[in-house]
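Enquirer: Give me a 3D structure for the following:
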Amino acid sequence: MTGDVRVTAGVAKVLAAFLHDPASDRYGLDLMNATGMPSGTLYPILARLRQAGWVRAEWEILDPEAARPPRRYYRLTAHGVAAARQGVAQLYQQLGPAVRPSTKPRPA
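Expert: Okay, here's the model as predicted:
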């Protein structure tokens, strides 16, 4: 199912983490570290993005000898990349220039 997602500040943080490298797979702890969000905030956002068709998720196939549980990997779909770029850009436009990430180096 493909749909629209309202791009809030929280959703934009998750999308920005994905857009940092759209072709890479990300897992929950990785995304929590990248966004600073707790699991109770992150996973509902990921569920909405999956339901809208912006993100796909697959369980890792793990060696039975591995000493950890399998990870669930998330990746933006082609539709998700385009929608994420547009949604984040629209949010920045609505919020104004004060919240846009700076590309200028910080003074030392």
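
Enquirer: CA atoms for contacts and neighbours, from now on please.
Expert: Noted.

Enquirer: OK, contacts around Ala57?
Expert: Contacts for Ala57 (Cα atoms under 8 Å, 6 or more residues apart in numbering) come out as 50, 72-75.

Enquirer: could those residues go into TSV alongside neighbour count?
Expert: As requested, those are exported to TSV (neighbours: other Cα atoms under 10 Å):
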residue	neighbour count
Arg50	21
Arg72	14
Tyr73	16
Tyr74	20
Arg75	22
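
Enquirer: Reformat these as CSV; add distance to Val81 and secondary structure.
Expert: Converted to CSV, those look like this (distance: Cα to Cα, whole Å; DSSP: H, G, I helix; E, B strand; the rest coil):
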residue, distance to Val81, secondary structure
Arg50, 13, helix
Arg72, 19, strand
Tyr73, 16, strand
Tyr74, 13, strand
Arg75, 9, strand
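
Enquirer: out of the residues you listed, which one sits closest to Leu62?
Expert: Arg72 (10.9 Å; Cα to Cα).

Enquirer: Not counting sequence-adjacent ones, nearest residue to that closest one?
Expert: Trp59 (4.3 Å; Cα to Cα, 6 or more residues apart in numbering).

Enquirer: Just list the residues touching that neighbour, thanks.
Expert: 70-73.

Enquirer: this one next, for a side-by-side:
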Amino acid sequence: MPRSPNTSPHTRSVLEALLQSHPDPAYGYDLSKTTGLRSGTLYPILQRLHAQGYLEARWEESLHPGKPPRHVYTLTEQGTRLARELRETARTPPQLVRGALS
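Expert: Model (predicted):
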């Protein structure tokens, strides 16, 4: 079972971007453009989510000769569940998240 992830706003934005592209894989560059995160912030998040079992990462050969292969990222089943839970939590009013119905 994966460890609990860091659910910082940056991590949430990465998970949301991956959920929007799911089941298609996403490239780091595209995630950077979608989330507005720089590589120094984005790639550690991707590495951490991968290490925790929320992402699959694989190399994909370039379609253009001479260009290097790129990493592509896809949510795992656990990652998809987590991203959906975080999406719902973000939509739920704070008083309902705490369990107080006032």
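
Enquirer: overlap between the contacts of Ala57 of structure 1 and structure 2?
Expert: Comparing the contacts of Ala57 of structure 1 with structure 2 on both residues aligned by TM-score structural alignment, their matches' Cα atoms under 8 Å, the contacts found in both are 50, 72-75.

Enquirer: coming back round to it: need the contacts of Ala57 of structure 1 in TSV (columns: distance to Gly10 of structure 1).
Expert: Compiled in TSV, those are given as follows (distance: Cα to Cα, whole Å):
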residue	distance to Gly10 of structure 1
Arg50	15
Arg72	20
Tyr73	20
Tyr74	17
Arg75	17
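
Enquirer: Do a quick rundown of the strands in structure 1.
Expert: Remark: strands assigned in structure 1 by DSSP state E are 26-27, 55-59, 72-76.

Enquirer: residues in structure 2 aligned with the first one?
Expert: This means strand 26-27 of structure 1. Residues 26-27 of structure 2 are where strand 26-27 of structure 1 aligns, with TM-score structural alignment as the criterion.

Enquirer: Give me the mean deviation of the matching stretch from structure 1.
Expert: On superposition with structure 1, the mean distance recorded for stretch 26-27 of structure 2 (mean Cα distance after the TM-score superposition for structure 1) is 0.8 Å.

Enquirer: Report the contact partners of Pro2 of structure 2.
Expert: Pro2 of structure 2 sits next to 52-54, 78 when contact means Cα under 8 Å, 6+ apart.

Enquirer: From Ser32 of structure 2, how far out is the residue nearest the centre of structure 2?
Expert: In structure 2, the residue lying closest to the centroid (Cα atoms, centre = their mean) is Leu15, at 2.7 Å. Using Cα to Cα, to the nearest Å, we find Leu15 of structure 2 at a distance of 12 Å from Ser32 of structure 2.

Enquirer: same deal with Gly53 of structure 2?
Expert: 21 Å.

Enquirer: the longest helix in structure 1 is where?
Expert: In structure 1, with assignment by DSSP state H, the single longest helix is helix 78-95.

Enquirer: buried stuff in it?
Expert: 80-81, 83-84, 87-88, 91-92 (16 or more other Cα atoms under 10 Å).

Enquirer: who's in contact with it?
Expert: Counting by Cα under 8 Å, 6+ apart, 7-9, 12, 15-16, 19, 22, 53-55, 99-100 sit against helix 78-95 of structure 1.
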